[in-house]
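Asks: Next come a sequence and a model predicted from it.
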Amino acid sequence: MAESFIFSIAESLTVKLASRAYEEASRVVGVYDDLQELKNSLSYVKAVLLDAEQKQEQSHELQEWLKQIKLIFYDAENVLDQVDCQTLRKQVIRDYGTPKDKVGRFFSSSNPLVFRYKLAHQIKEIKKRLDKVAADRDKFGLQVIDVDRRVVHKREMTYSHVVESDVIGRAHDKKKIIKLLMEPILDNNAGYKHISVIPIVGFGGLGKTTLAKLVFNDKRVTKSFPLKRWVSVSDDFNIKSLILKIINPLSDFASSTGQQNLRDLEIEQLQHRLRNVLEGQKFLLVLDDVWNEDRVKWVELQHLISVGAQGSKVIVTTRSQSIASMMGTVANPYHLKGLSPKDSLRLFVRWAFKEGEEGKYPDLIEIGREILKKCKGVPLAVRTLGSSLFSKHDIQEWESLRDKEIWNLPQKEDDILPALKLSYDEMPSHLRQCFALLSLYPKNHHFNSFGVASLWGAAGLLPLQSKDKTMVDVAHQYLRDFMARSFLHDVSDCGTFYFFGIHDLVHDLAVYVAKDVCQLVNSNTQDISENVLHLSFVENGLPYSSIKTSLQGVRSILFPVNNQGASEAFLDAWVLNCKYLRYLDLSDSTCETLPESIGCSNLETVPKKLRKLISLQRLEITTKQSILPESDIAKLNCLEVLCVQNCVNLESLFFETRLPKLRTLEVGGCASLKSLPLDTHHFPQLETLAISGVGNEDWLHRSEDTNAVLRLKTIVLSEMVTLPHSLQQYASTLQTLVIVGCYELEVLPEWLSNLSSLKFLFMAGCPKLKSLPSDIHRLTSLQVLRIINCTKLYGKYEPQVGECWPMISHIKHTDIRK
């Protein structure tokens, strides 16, 4: 596979080496001059990497050259990590004494002079390797490109013709779009909108263009719109080019003298001709395959076409939800879904067999049903796999395709993975690496943004752009970027975090681009690339001893599947050899003991001198102590997430402690807890509060000082009989309320309706809950209501049929199921 995101690695190394903080750190450690020489060599190679990445598809030798550079970059990152660690070590020793106590085990006690010598030697070796590879730069004829402004090759130009009988499963979608075309859209300020824009949104291969063709060629549409224009936008949103296509729809396909003269006209003359063509005409304009996110360009075109008659319409097809939002005027863009299993099979049969011959091969049809599970209703994927089997009737060949993953199948330029990869190629380089790491989770995984942010942060992919932002803030921005590209689905915006999934084919794309960097290990895995950086284990009982373990460069080890975790044999065979490990997931571990370098749960006491962990961002505590070492915890100024779980003897929390950066506080299973101050003095940045297993609410303090009331955005409650009355003090800021596993909860408090900012209400596993507040209509900001496994609520509020359904039918998104 072609080497990817090398430029972004070079960029991050360059930025780090050039930063003032890092220059100071390198002086402290004593390797400043060595790193400056490395930076110069890096800059020499970096200058041609963008050109090399674009040209590598045509040269296997160039791919190998890039692969060698990437391996050198990874080693360079590891060396810079050592500089970071040594700098922190010196800071801790300076602030808190020598490292010869118990906490000193976390740190190396190596002689600084020896360390400096070894590190300088490693840097020189990396520079030597880089210079040797860089010497081959010129033989590839590479150009110097300093800024990532690469032009992504989009699809070929599209056309409006379609044979309707060849299209399967889109009659309902066609009907919906035509209805939008035919109905006027009321605008409160200007009566009827002059021109309305209807976006059709979805990721590559769903059939957006095909649906637009069906609508464009419908007889009712032709009758209603005397003037119709189909414009294939794709690569460019150049105003002059778009005007030409609208004035003369044949301008792309003919080259007569008259049409050539049009191209020679100045933009001023062209815009006059455009206005003459459209003025007073009720027109339908289809802008197919739009990638432009520059609103100024869109507004410019919008003004030029606004001379059309009342009721003129524009249909836009795009992969980007942000483009749909920018251009659309209807209430919601039309999000195109996949085909049903029945329609998928009909389409598959059409591409896999000659007409009428499918009846001869019932066994192949059954295998075809299993093959279609890979496609998840995406028409282009169905076509890709169906056409690859055309006129092939050997059952073993069909079974072979069924058992292969899509990324291992041959792909033509217009097949599903290349079509999806256009969206990936269009991403900024920093998003590509983050997207690749999503391949470490199995298909159908339910993601949460905290977990993803932790992984991305540990991998060094979340650079902080300002002091006001945390790594989670940056991760959320990246996730919003993925949403805008239709790469995420089933997204639940909970205010301070997200739940989401990714389509199976998007997962296939992530695996495809992350090959050799990320690897998901299961019982079928026979070998692991020696240069892999991130590993994910999705099955218990894997034969670790039979798999190569000389993987010292591994940076992440995950166990993302519930109830499947690391064993002691795994830790002994793998983890202790991973010198550069940044992320280790030990949830659901079967270990009874852990190496001293990792730690353990169910502690008798929290380790002494916790304050030495000066960069710690997340801390989870389970201890038998009645009082925590608050003086140490108060020194953790970088702490963003604190979880205090199952501390059965703990009586109080944080009367004297101030945690300036804490965003999330989780408290659960602390049966002896008597007090917890919740105010801005102790937690000035707190946004998310999760509480579970509280027998009474006496310890939840209500702040008497209105200026000190927390501005909580999210509250998660579980294992409660009643909801704490004190929580209503957050009515003006609370956006998300999650109530789960409250098995004895029967009634929701009436004050719930006072939550004026509430956008997301989620309730699950509350079987005795009888009803929602009678005045739930007062929650005017509520956009999403999800009720799962609340037996008594389901019957009363079942969509369309429940007796209380009218009380909640106004809510934009409802999900009520058993």
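Replies: Here it is on my side, so go on.
Asks: okay, CA-based contacts and neighbour counts for the rest of this
Replies: Fine.
Asks: now the helices for the stretch 51-200 of the chain?
Replies: Ranges of helices within the stretch 51-200 of the chain are 60-96, 112-134, 171-182, based on DSSP state H, counting those that start in this stretch.
Asks: Pull out the buried positions in stretch 334-341.
Replies: Of all the residues in stretch 334-341, those buried under the rule 16 or more other Cα atoms under 10 Å are Y334, H335, L336, K337, G338, L339.
Asks: again with stretch 619-639
Replies: For stretch 619-639, the neighbour count (16+ other Cα under 10 Å) marks 621-625, 628-630, 633-639 as buried.
Asks: Ok, which of the helices of the stretch 51-200 of the chain comes nearest N276?
Replies: Counting by Cα to Cα, N276 lies closest to helix 171-182 out of these; the figure is 23.4 Å.
Asks: Distance check, V48 against F7.
Replies: Going from V48 to F7 by Cα to Cα, to the nearest Å gives 9 Å.
Asks: Compare those two (neighbour count), which wins?
Replies: Remark: of V48 and F7, F7 carries more neighbours, 24 against 20, as counted by other Cα atoms under 10 Å.
Asks: Kindly confirm whether my reading is correct that that one touches H430.
Replies: No. Judged on Cα atoms under 8 Å, F7 makes no contact with H430 at a distance of 9.6 Å.
Asks: Run the chain-centre distance for stretch 236-246.
Replies: A distance of 33 Å separates the centroid of the chain from that of stretch 236-246, by Cα atoms, centre = their mean, to the nearest Å.
Asks: What of stretch 463-482?
Replies: For stretch 463-482, the distance to the chain centre is 12 Å (Cα atoms, centre = their mean).
Asks: Could you do stretch 126-133 as well?
Replies: Stretch 126-133 has its C-alpha centroid displaced from the chain centroid by 35 Å (Cα atoms, centre = their mean).
Asks: buried set for that stretch?
Replies: Burial within stretch 126-133, assessed by neighbour count using 16+ other Cα under 10 Å, is assigned to I126, K127, L130, D131, V133.
Asks: Kindly indicate whether the closest residue in space to K46 that isn't next to it in sequence is helix, strand or coil.
Replies: Using Cα to Cα, 6 or more residues apart in numbering and skipping residues adjacent in sequence, the residue nearest K46 is A10, 6.2 Å away. Following DSSP: H, G, I helix; E, B strand; the rest coil, A10 is assigned to helix.
Asks: Use this one as the comparison:
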Amino acid sequence: MSKKIKSVIEEMNSICLLVSDLLKVKTANHSSIALSRHVTIERPPTGSIVPQDRKLYGRNDIFEQTVNALTGGTYHDKTLSVLPFVGPGGIGKTTFTQHLYNDERIKGHFPVRVWVCVSTNFDVIRLTREILGCIPGTNTSTIEPTNLDQLQTAIAERLDSRRFLIVLDDMWTCKSARDWENLLAPFTTGGTKGSMILVTTRLPSVAQMVKTTDPIELHGLEPDDFFALFESCIFGHNKPRLYDDDLVNVARDIAKKLKGSPLAANTVGRLLKKNISWEYWMGILEKNEWQSAKNDDDILPSLEISYNYLHFHLQKCFFYCALFPEDYKFYDLEKITNFWIAVGIVDSSCRNDKNYLDELVDNGFLIKNSDRNGEYYVMHDLLHELSRNVSSQECVNISSLSFRVNDIPQSIRHLSITVEDKYDESFGREICKLRSVIDIGNLRTLMVFGPHDAETGDILRDAFEGIKSLRVLFIPSLPGSLPKSFSNLIHLQYLTIMPPSDAGHCLYLPRTLPRFYHLKFLDLDGWFGWECNVILPKNISRLMNLRIFILPKNSIPVFLRSER
């Protein structure tokens, strides 16, 4: 038998090589295959010239602070300082840096200024050659330097101890710390202090590697500044007379959905300027039409470049983040890791070695923050839209306020529902149609977020009658929201039950729970500080694969001697 298994594995390995070539993926090592795309990303080149109509909206305070820091005494005690600007795609890093670069105070302070677009190809010789070509010099040799040493020597000679400002725009990677040191080498030899390198990047990991001072993080514009930018993207400098209060209100409603992103303002502005009418604009608002825009400089295509640049395992983690509501706070690394294990994208054997949330932070997809409940991770707003977009054929998060069953693809296997406090009739009608569109029996994930009343609970229970293949079930209350076919979920691996606020002092777990042989994670920690007794069913010891059992704080588990 072992020889047959070995033979099958060898045949599979030969096929994997062919498939890897076809899909442009590579193997990480001999013992395990980690898919990682060879991504060739064509990035548009950038230059230092600010287009005449590109005003800098908002960020006046941080702009003035940065100018004062560059020209004042902040960096004058160091020969060379590196200041990164970091933020998601389309947030305005290049525009901000262009305005800095062309500010008269900056021009007067730095006799030598150089702008180089790095993009995804961090080649030390190429970048050094481009920088050299941008530095004016006297008595320059007509012989073109050919190797790194000659290029570096030529740069040092041309700088001639003059203070300089170098912008490395749109930097995605650097192969090693040695490459970065080689690039910086000719700029650290002069006697003049206060020279600066500005780096713009989407990736916090790149910013951390190159920085010598704290990076400047750029986020979305404030609402008033963003709306001024948004209007300029639609009308330029001249608003038409037909731009009345009704259109202004629609424009404001659209602007709220764009999360302060200048790129989003440009994308949607192009759509709205095609037809300045209330009916057309309302259609744009209701259908979120900017999500289907396909030009390279539109919102989602631009952000998808970041997604394509991720390693394969991070792509899958980001993929399933679409199931969580917008602005969802991930407080517990262990819980989200357990979720990824249950849906089959993370190997449980390496759970202690990897913090995928931190890796997503390093790649600019999550923000790490804290509040009174502790540290948490949250997704950039427009990147949540990207997550929903790239996973749209498999994962859907339904909002009870805007749910239309005809918008859901038949291929969906992972479903989450965000419900409001009160029952909504249109939601009830649409959710009842759900089984006519998707195969309820083959759902792998079902998650319900948000408190809801008994009527909504009944609707959800009836709608999901017949589920049998779930690996993940997230139910916010007992017993009303449990599907009637709960006892058939023998493939379940992850179960989260949050007790309702009126549960009293006891939480009774379903008596059929011991049937779930494959259950690995049981989480009952839904109400912080809620004291209760958890009544465990008879024979719960049959859960041989259960690895993690999380109880509410201050709870007391009680074992029943007989079935309830």
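Replies: Yes, it's here. Please read these numbers as outputs of a predicted model, since none were measured by experiment.
Asks: Contacts only, for the residue nearest to K46 of structure 1.
Replies: Contact analysis of A10 of structure 1 by Cα atoms under 8 Å, 6 or more residues apart in numbering lists L42, K46, F73.
Asks: Same question for S119 of structure 2.
Replies: S119 of structure 2 touches R43, P45, D169, D170, M171, W172, counting by Cα under 8 Å, 6+ apart.
Asks: how close does the equivalent of L229 of structure 2 over in structure 1 sit to Y361 of structure 1?
Replies: Using TM-score structural alignment as the criterion, L229 of structure 2 maps onto L347 of structure 1. Separation of L347 of structure 1 from Y361 of structure 1 (Cα to Cα): 16 Å.
Asks: These two: who's more crowded?
Replies: L347 (21 against 12).
Asks: Now the more buried one: which helix or strand?
Replies: Secondary-structure element containing L347 of structure 1, defined by DSSP states H and E: helix 341-352.
Asks: returning to what we had before: columns distance to W290 of structure 2 and neighbour count on top of the contacts of S119 of structure 2, output as CSV?
Replies: As requested, the contacts of S119 of structure 2 are exported to CSV (distance: Cα to Cα, whole Å; neighbours: other Cα atoms under 10 Å):
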residue, distance to W290 of structure 2, neighbour count
R43, 21, 15
P45, 24, 11
D169, 27, 25
D170, 24, 25
M171, 27, 22
W172, 26, 21
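Asks: how about those, which pair is most distant?
Replies: Comparing every pair within the contacts of S119 of structure 2 by Cα to Cα identifies P45 and W172 as the most remote, at 13.3 Å.
Asks: From G457 of structure 2, how far off is I431 of structure 2?
Replies: For I431 of structure 2, the distance to G457 of structure 2 (Cα to Cα) stands at 12 Å.
Asks: re the thing from before, how about JSON lines for the buried residues of stretch 126-133 of structure 1, with distance to V554 of structure 1 added?
Replies: Below are those laid out as JSON lines (distance: Cα to Cα, whole Å):
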{"residue": "I126", "distance to V554 of structure 1": "18"}
{"residue": "K127", "distance to V554 of structure 1": "22"}
{"residue": "L130", "distance to V554 of structure 1": "21"}
{"residue": "D131", "distance to V554 of structure 1": "25"}
{"residue": "V133", "distance to V554 of structure 1": "24"}
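Asks: Which positions within the longest helix along structure 2 qualify as buried?
Replies: Secondary structure of structure 2 per DSSP state H: the longest helix is helix 2-23. Residues C16 are the ones in helix 2-23 of structure 2 that count as buried (16+ other Cα under 10 Å).
Asks: repeat for stretch 446-455 of structure 1
Replies: Neighbour counts over stretch 446-455 of structure 1 (16+ other Cα under 10 Å) mark F447, S449, F450, V452, A453, S454, L455 as buried.
Asks: what does the last one align to in structure 2?
Replies: Under the alignment defined by TM-score structural alignment, L455 of structure 1 is paired with F339 of structure 2.
Asks: Isn't its match up against Y494?
Replies: Yes. With contacts counted by Cα under 8 Å, F339 of structure 2 reaches Y494, the gap being 6.9 Å.
Asks: Overlap of the contact sets of these two?
Replies: V472.
Asks: before we move on, back to that, could you point out which element follows the helix holding L347 of structure 1?
Replies: From helix 341-352 of structure 1 onward toward the C-terminus, using DSSP H and E, the following helix or strand is helix 362-371.
Asks: The helix or strand following that following helix versus helix 341-352: what angle between them?
Replies: Moving toward the C-terminus from helix 362-371 of structure 1, the next helix or strand (DSSP H and E) is helix 379-388. Using axes from the mean of the first three to the mean of the last three Cα atoms, to 10 degrees, the inter-axis angle of helix 379-388 of structure 1 relative to helix 341-352 is 40 degrees.
Asks: I49 of structure 2 and T97 touch, don't they?
Replies: No. With contact defined as Cα under 8 Å, I49 of structure 2 does not reach T97; the gap is 10.4 Å.
Asks: more neighbours, those two?
Replies: Between I49 of structure 2 and T97, T97 has the larger neighbour count (other Cα under 10 Å), namely 20 against 12.
Asks: G190 of structure 2: how many residues sit nearby?
Replies: A total of 17 residues lie near G190 of structure 2 under the criterion other Cα under 10 Å.
Asks: go on, A21 of structure 1?
Replies: By other Cα under 10 Å, 10 other residues sit near A21 of structure 1.
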